[in-house]
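J.: need the 3D shape of this:
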Amino acid sequence: MTELTQNPAVGSAASDDSKAGHPMWSSRLAFILAASGSAVGLGNIWKFPYITGENGGGAFVLVYLLCIALIGIPIMVAEVAIGRRGGCSPINSMRKLASRDGLSKRWVWLGGMGMIASFLILSFYSVIGGWALAYVGNSAGGLFVGASSESIGAMFGGLLSDPYTLLMWHSLFMVLVIMIVARGVSSGMEKAINILMPLLFALILVMVGYAMSTDSFGAGFSFLFSPDFSKLTTEGVLTALGHAFFTLSLGMGVMMAYGSYLPKNVSIVKTAFTVSVVDTVVALLAGLAIFPLVFSNGMEPGAGPGLIFQTLPIAFGQMPGGVLFGTLFFVLLVVAAVTSAISLLEPVVEWFEEQKGINRLNGALIGGLSIWALGILTILSLNEWSGFHPLGMFERFEGKTIFDLLDYVTANLMMPLGGLFIALFMGWFMSKQAAENELSIGNGAAFKLFMFILRFVTPAAVLVVFVYNLM
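T.: So this is what the prediction gives:
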C-alpha cells in the first residue's frame, strides 16, 4: 500500500508526505501505535493509578472497563469514521460531511470545538510534561535518595514556584513536539511513534518486573484486581465513567485528524477495539508498577495527584536501585506525555495545512508557538498569579486560577459535549449507508447493536457525566 493518496482539499506542504497529496498511515499497525500513543498519556500513568487508589481499587477497575466498552469504544469508532470519511482536518471534515448529507452548516462547530479543545489542553499539558522532564534530571541526579516527605514536597513546591524553571522545561517539551509534528505524518509522527511506543512498553514492563520483585506485589495485585464493592461510591462510578471517556483522547478532534489519515481498507471497529485494549492494559500495568512500591513503603494508594510527583519519589529514594528505576519511570512519563502531545498539536497543524500558502512546517511553528505562549499563563497561575482568579465573582469558579479554568472548561464542558455530538452525528444524522460503508460490518445484528449503543446508551452516559461535572 502506498503511504500517500491524493486529496485536492489539502494544500501544498513542505513535508515529504504532503507533496503528493493528503498523507496516510503506512499500515493499520501504524495507526494503532499512533492512536494508542495519543490515548496512552499522563492520564494512564499519572491519573489512573491515583483515582483507582482513591476509589477502592478492583471494583473501580471493573466499572471503568465496562465504561470503556459502552462509551469509549463507540465514540472512538464514530470519531475515526467521521475523520476518515471527511479526509480533512476536523473542521473541514465536518463541513464536507454536513454538505454531502444536506445537514446544517452549524455542524462545522463540532470540528472547531474539538480543535480548540486540543489547542487549550496542550497549553497546560506541556507544562505538566515539563514537570516530568525536570524529574528525570532530579532522579538521575540522586536527589530523591534518602529524601524525606518534607524535602520531596519542598522540591516539588520549589519547581512550581519558579516561573523561569517551569518556562525552560515547558519550552523544551514544546520544541520536541513541534519538531516531530513539523516533519509530517510518515517522516515525523509515524517514525517517532514507532520508536516511542515500543520504548514505552519496554519501560513499563521493566517497572512491573521490578515491582514483582518486591514483597508487596501481591498486595498491589490484589488491590487492583480484587473488587470490594463496599468501597465503591456513586462518585467513584461517575469518575470511572468520566475517565473512560477522557483517557482515549475523545472529543478533542484528535481521532478525527488521525482518522483522516486512515486507509479505506482498515477496519475501524477492530482498530478502535485494539487501541482501547492497549490503552487499558497500559493503565493497568501502571497500577501494577506503582501500587507495590507504594505499599512496600507504607504509603497510601489514594494520595491524589501528588502520587507521582510527591509520593513515588520518596519510594524511589528509599529502595535499592531507586536512582535507576526512578529515572526510568520518569522517562516513561515523558514518553507517554510526548506521544499524546503530538496528537494534540496535529488537528491544529492539519487545519493550517489546508489553508492556502501555509505548509506543515509553518503550521507547526504557528500552532506550536501560539500554544507555547498560552502555556505561560498556566505557568504564572502556579506562582506569580496564583492569587488571580478571573471568574472568582461566580461561586462555582471561586478560587480557580487560569490553569484551573482551562482544565475545567476543556475536561468538563468541551470534551463531553464533543463526544456527545460525535455520537449524535453518526448515530442520528450521518446517512445509514455512509455509516455502513465506514464500519464495514454489514447491516446485520452487529451493526444494529452498535448503532443502538451509539444512539442511546453512549449519549445517555455522556450526559450523566456532563451534568455531574456541572453540579
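
J.: all contacts plus neighbour counts: C-alpha atoms, from now on.
T.: Fine.

J.: hey, where'd the helices end up in the stretch 1-150 of the chain?
T.: Secondary structure of the stretch 1-150 of the chain (DSSP state H, counting those that start in this stretch): helices at 28-39, 42, 48-54, 58-67, 73-86, 90-100, 108-140, 149-161.

J.: show me what the first one is packed up against.
T.: So the one you mean is helix 28-39. helix 191-212, helix 254-259, helix 268-296, helix 322-353 (3 or more CA pairs under 8 Å, 6 or more residues apart in numbering; DSSP states H and E).

J.: out of the ones you listed, which gets nearest to residue 407?
T.: helix 322-353 (14.6 Å; CA to CA).

J.: so which bits of that closest one are buried?
T.: For helix 322-353, burial by neighbour count (16 or more other CA atoms under 10 Å) applies to 322-323, 325-353.

J.: now stretch 128-146
T.: 128-136, 138-140, 142-146.

J.: likewise stretch 186-201?
T.: Buried residues in stretch 186-201, counted by 16+ other CA under 10 Å: 186, 188-193, 196-197, 199-200.

J.: run the chain-centre distance for that stretch.
T.: Per CA atoms, centre = their mean, to the nearest Å, the displacement of stretch 186-201 from the mean C-alpha position of its chain is 16 Å.

J.: got the contact list for that stretch?
T.: 3, 15-17, 23-26, 30, 33-34, 37, 179-183, 282, 332, 335-336, 339, 342 (CA atoms under 8 Å, 6 or more residues apart in numbering).

J.: another one to check against the first:
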Amino acid sequence: MLQGGKGDRDSFSSKFGVLAALTGSAIGLGNIWRFPYVVGQNGGGAFLLVYILFIAAIGIPVMMSEFVIGRSAQLNPVGAFKKIAPGTKWHLAGMLGVVSVFIIFSFYTVVAGWTLEYVIQSVRWILFPEKFGFASMDNAALTQFFSNHYESFTSGIWRPIIWFLVMMFLTGYIVISGVKNGIEKVAKILMPIFLLILLILV
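T.: Below is the predicted model:
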C-alpha cells in the first residue's frame, strides 16, 4: 500500500496519506448531512450504541478483510478475488464492490456539487455582507433569504447540472492524477479541514 510495491505501481508515500484516504472513504458527507438526523429519529444514544456494536461486529472485520485482500493481491477488487480464489465465482463479490461504488458515486457527486456551490456562495456572503443587506435582517428575514436562494438554485436544472459537472471534472482529475499526486495529496488537505468542521459543529 505504501511506496515500494510491485513494479512501478503508483502507491501511497506515507502512512498519514493512507490514513487520510481511508478516513475520507469511511467518513463522508453523510456524517454531517444524514447521520445526525437518523440518530435523532431512532432513539439518540440507544441507536448510537447499537450502531457502534454493529461496526465492531461487522464493519471492522469486513474492513480488515479488505485490507488483507488488497495488500496481498495488489490488484483491483475483481482481480484480487480471482487471484485468491481462482476458478470460483468470488470475483463477482469484487464486481459487486465496484458497482456499489459507482452507485454511491452517482448521487454523492450531485450532493457534493450542491455543497461546492454553497461553499462558494458562503464566501461571497461572508466577504460582502453589505451587498446582501444582512446587517438589517432579523432571523426570520435571514431564513427567508436562504430559503429563496435554495428555491432559486433548484427551480431550474442548469445550475445543479453545472455544479455536478464541475464536481465530476474535479473528481476525475484527482483520480487521473494517481494515488500519490492525486488521492493522497488531496486527502491530506481535505481530511483535516473536514475534521475541523466536525469539531466546530460539535
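
J.: would JSON lines of the helices and strands packed on helix 28-39 of structure 1 with distance to residue 123 of structure 1 be doable?
T.: Shown next, in JSON lines, are the helices and strands packed on helix 28-39 of structure 1 (distance: least, CA to CA, whole Å):
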{"stretch": "helix 191-212", "distance to residue 123 of structure 1": "21"}
{"stretch": "helix 254-259", "distance to residue 123 of structure 1": "15"}
{"stretch": "helix 268-296", "distance to residue 123 of structure 1": "23"}
{"stretch": "helix 322-353", "distance to residue 123 of structure 1": "10"}
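
J.: for residue 34 of structure 1, see how far away the residue opposite residue 186 of structure 2 in structure 1 once aligned is.
T.: Aligned by TM-score structural alignment, residue 186 of structure 2 pairs with residue 192 of structure 1. Separation of residue 192 of structure 1 from residue 34 of structure 1 (CA to CA, to the nearest Å): 9 Å.

J.: equivalent analysis for residue 177 of structure 1, please.
T.: Residue 177 of structure 1 is 14 Å from residue 34 of structure 1, by CA to CA.

J.: which of the two has more neighbours?
T.: The residue with more neighbours, out of residue 177 of structure 1 and residue 34, is residue 34; 29 against 25, by other CA atoms under 10 Å.

J.: aligned against structure 2, show me the partner of that one.
T.: Match for residue 34 of structure 1 (TM-score structural alignment): residue 21.

J.: separation between that match and residue 27 of structure 2?
T.: Distance, residue 21 of structure 2 to residue 27 of structure 2, using CA to CA: 10 Å.

J.: before we move on, what about residue 165 of structure 2?
T.: 23 Å.

J.: before we move on, back to that, filter the contacts of stretch 186-201 of structure 1 to the buried ones?
T.: Applying 16+ other CA under 10 Å to the contacts of stretch 186-201 of structure 1 flags 3, 15-17, 23-26, 30, 33-34, 37, 179-183, 282, 332, 335-336, 339, 342 as buried.

J.: who's in contact with the aligned partner of residue 69 of structure 2 in structure 1?
T.: With TM-score structural alignment as the criterion, residue 69 of structure 2 lines up with residue 82 in structure 1. By CA under 8 Å, 6+ apart, the residues touching residue 82 of structure 1 are 93-94, 256, 259, 426.

J.: tell me the most packed of the residues you listed, by neighbour count.
T.: Going by other CA under 10 Å, residue 256 tops those with 35 neighbours.

J.: for the match of residue 34 of structure 1, list the residues it contacts.
T.: 183-184, 187-188.

J.: if we use 10 Å, what do you get?
T.: Neighbouring residues of residue 21 of structure 2 by CA atoms under 10 Å, 6 or more residues apart in numbering: 12, 15, 27, 179, 183-188, 190-191.

J.: residue nearest the centroid of structure 2?
T.: Centroid-nearest residue in structure 2, with CA atoms, centre = their mean: residue 28, separated by 3.8 Å.

J.: ok, that residue to residue 20 of structure 2 distance?
T.: 12 Å.

J.: sorry, back to before: pick the most deeply packed of the helices of the stretch 1-150 of structure 1.
T.: Among the helices of the stretch 1-150 of structure 1, the stretch with the highest mean neighbour count (mean count of other CA atoms under 10 Å) is helix 73-86, at a mean of 27.

J.: what's the mean deviation for that helix versus structure 2?
T.: Once fitted to structure 2, helix 73-86 of structure 1 is off its aligned match by 1.5 Å on average (mean CA distance after the TM-score superposition for structure 1).
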